[in-house]
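**Q** Attaching a predicted model along with its sequence, questions to come.
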Amino acid sequence: MTEGRRERADATRNRRAILRATEELLASQPPEQVSMERIAAAAGVGKGTVFHRFGSRMGLMLALMQERALDLGEAVRTGPPPLGPGAPARMRVLAFLDAVVDMVARNKSLLAALGHAVTTTPHAHDDQPRGAHPVYQEWHTHLSALIAEQRPDLDADLVAHLLLSALQSDPVLRLLERGDGRRLADTLRELATGLLDRQP
């Protein structure tokens, strides 16, 4: 193996180890206790390696969130309907909202860590706003396109933001911590169907 390939292999291995260590720490500890130092120690790498690879604590949390969202994105693009292509727009909106709620419910600690990183990283909200992250952009683009297809008279861009923003609020995260994901999914479906089914 050449030196360049060895370096790339090392970088890939380190990235996986850091993300796995972050995930394991978040599963067992409050997000505010999961520091970059503890992540580096758990991953078996230097603290500088973590910062070099991810830039900041928020960058690391966002990268982990993006990893978690990959499967959902793949299902949306190539999976079976109604989440994937081939179903009417209305059905796909509801299936997508259900899938996002399920993902958020299974990753509450990561979302809490994201929120903590946003509030503790200097100027994080200026340099990398949550709404500008590729995961959010992808979700918003997909949802707004489906809403526009079903109801071209609506402000689909804003409606998609409003529906997704519900998943980022503290009251909703507390509701999910109590195991009320089904309640959230049902309510989002009611809101969405109320908009999608109303005649212009």
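**A** Yep, that arrived.
**Q** Please make it C-alpha for all contacts and neighbour counts, starting now.
**A** Will do.
**Q** Can you tell me, leaving aside adjacent residues, what's nearest to the residue nearest to the spatial centre of the chain?
**A** Taking Cα atoms, centre = their mean, the centroid of the chain lies closest to Met65, which sits 4.7 Å from it. Distances taken as Cα to Cα, 6 or more residues apart in numbering place Leu110 nearest to Met65, at 7.1 Å, with adjacent residues excluded.
**Q** which helices and strands does the helix or strand hosting that neighbour pack with?
**A** In this assignment (DSSP states H and E), Leu110 forms part of helix 108-120. Using 3 or more Cα pairs under 8 Å, 6 or more residues apart in numbering; DSSP states H and E, the elements in contact with helix 108-120 are helix 3-28, helix 57-78, helix 170-177.
**Q** before we go on, here's another structure to hold up against the first:
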Amino acid sequence: MASRSGGVLPVVGQRPAERADAVRNRRKILEVAARMLAEDGAEALSLAEVAHAAEVGVGTVYRRFGDRAGLLLSLLDDTELRFQEAFLHGPPPLGPGAPPADRLRAFLHALVDRVEAHPDLLLMTENTTPGQRYGNGHHSARRLHTVMLLTSLRPGADVHYLADALLAAVTPGLVVFQRRHQHRTADEIKSGVNDLLTLL
């Protein structure tokens, strides 16, 4: 999707066409893995248990995802693709059709909700080098989207720096720390995001 500045939003997770049964199996495996991850955490995730719960052979899971890390990365890409579809093409205020300020607020709130829904999965993205963390397609898409909205809100400002600063406030590591150690609620974090946006 082309931006007004001529850039292209990198949409992750695009895959070649698959047979209908393969698509069904993949979806079932990812749904089961997401549920087990939410219930028991990443360390407890077993490919054999995922296969049993998804009612497919364990060989199917290994052939499709390779190992546990491959399954987790595929699950991460799948959730990111759904999120990108929501902010690129979904209903407002997260999707097109709302004023830029409303879209930016909804976008940052949605990032908090993503961490709330998938904390352990998203924490994996923080166990990398800065180049890998901030140079991957997931972050690049979020950053470009934020830059586009800020360009409408603050013409002439250093919108690239502002985008980095805003996204830093809703990184998985910080949100998980605020939730688990500072005992802030998700709504309190979103309220803080709103206060931060008033400084723009």
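**A** That came through, no problem. The model shown is predicted, which means the values in this text are computed figures rather than measured ones.
**Q** gap between Gly137 of structure 2 and Gly131 of structure 2?
**A** Distance, Gly137 of structure 2 to Gly131 of structure 2, by Cα to Cα, to the nearest Å: 12 Å.
**Q** Mind checking which of these two has more residues around it?
**A** Between Gly137 of structure 2 and Gly131, counting by other Cα atoms under 10 Å, Gly137 is the more crowded of the two (18 against 8).
**Q** Now do the more buried one against Thr125 of structure 2, distance only.
**A** On the measure of Cα to Cα, Gly137 of structure 2 and Thr125 of structure 2 end up 12 Å apart.
**Q** Alignment lookup: Val32 of structure 2 to structure 1.
**A** Under the alignment by TM-score structural alignment, Val32 of structure 2 pairs with Ala21 in structure 1.
**Q** What's the local residue count around that match?
**A** 19.
**Q** thought it was touching Ala42?
**A** Yes. When contacts are counted by Cα atoms under 8 Å, Ala21 of structure 1 is listed as touching Ala42 (5.7 Å).
**Q** Tally up the residues packed near the residue nearest to Ile29 of structure 2 when sequence neighbours are not counted, please.
**A** Counting by Cα to Cα, 6+ apart, Ala54 is the residue found nearest to Ile29 of structure 2 once chain neighbours are left out, at 5.5 Å. By other Cα under 10 Å, 20 other residues sit near Ala54 of structure 2.
**Q** residue in structure 1 matching Ala54 of structure 2?
**A** Superposed on structure 1 with TM-score structural alignment, Ala54 of structure 2 falls opposite Ala43.
**Q** Enumerate the positions of stretch 74-83 of structure 1 that are buried.
**A** Neighbour counts over stretch 74-83 of structure 1 (16 or more other Cα atoms under 10 Å) mark Ala75, Val76, Pro82, Leu83 as buried.
**Q** Grab the two from these that are most spread out in space.
**A** With Cα to Cα as the measure, no two of these lie farther apart than Ala75 and Pro82, at 9.9 Å.
**Q** Mind telling me what Leu191 of structure 1 corresponds to in structure 2?
**A** In structure 2, the residue equivalent to Leu191 of structure 1 is Leu196, according to TM-score structural alignment.
**Q** Now do the helix or strand harbouring its match: which elements does it pack against?
**A** Using DSSP H and E, Leu196 of structure 2 sits within helix 186-198. Packing partners of helix 186-198 of structure 2 (3+ Cα pairs under 8 Å, 6+ apart): helix 100-117, helix 172-180.
**Q** Try it again at 10 Å.
**A** helix 100-117, helix 159-168, helix 172-180 (3 or more Cα pairs under 10 Å, 6 or more residues apart in numbering; DSSP states H and E).
**Q** The last one: which residues count as buried?
**A** So that's helix 172-180 of structure 2. Pro172, Gly173, Val175, Val176, Gln178, Arg179.
**Q** pretty sure the third one contacts Val112?
**A** Yes. At 7.0 Å, Val175 of structure 2 and Val112 qualify as touching, with contact defined as Cα atoms under 10 Å.
**Q** Right, I'll call it a day here.
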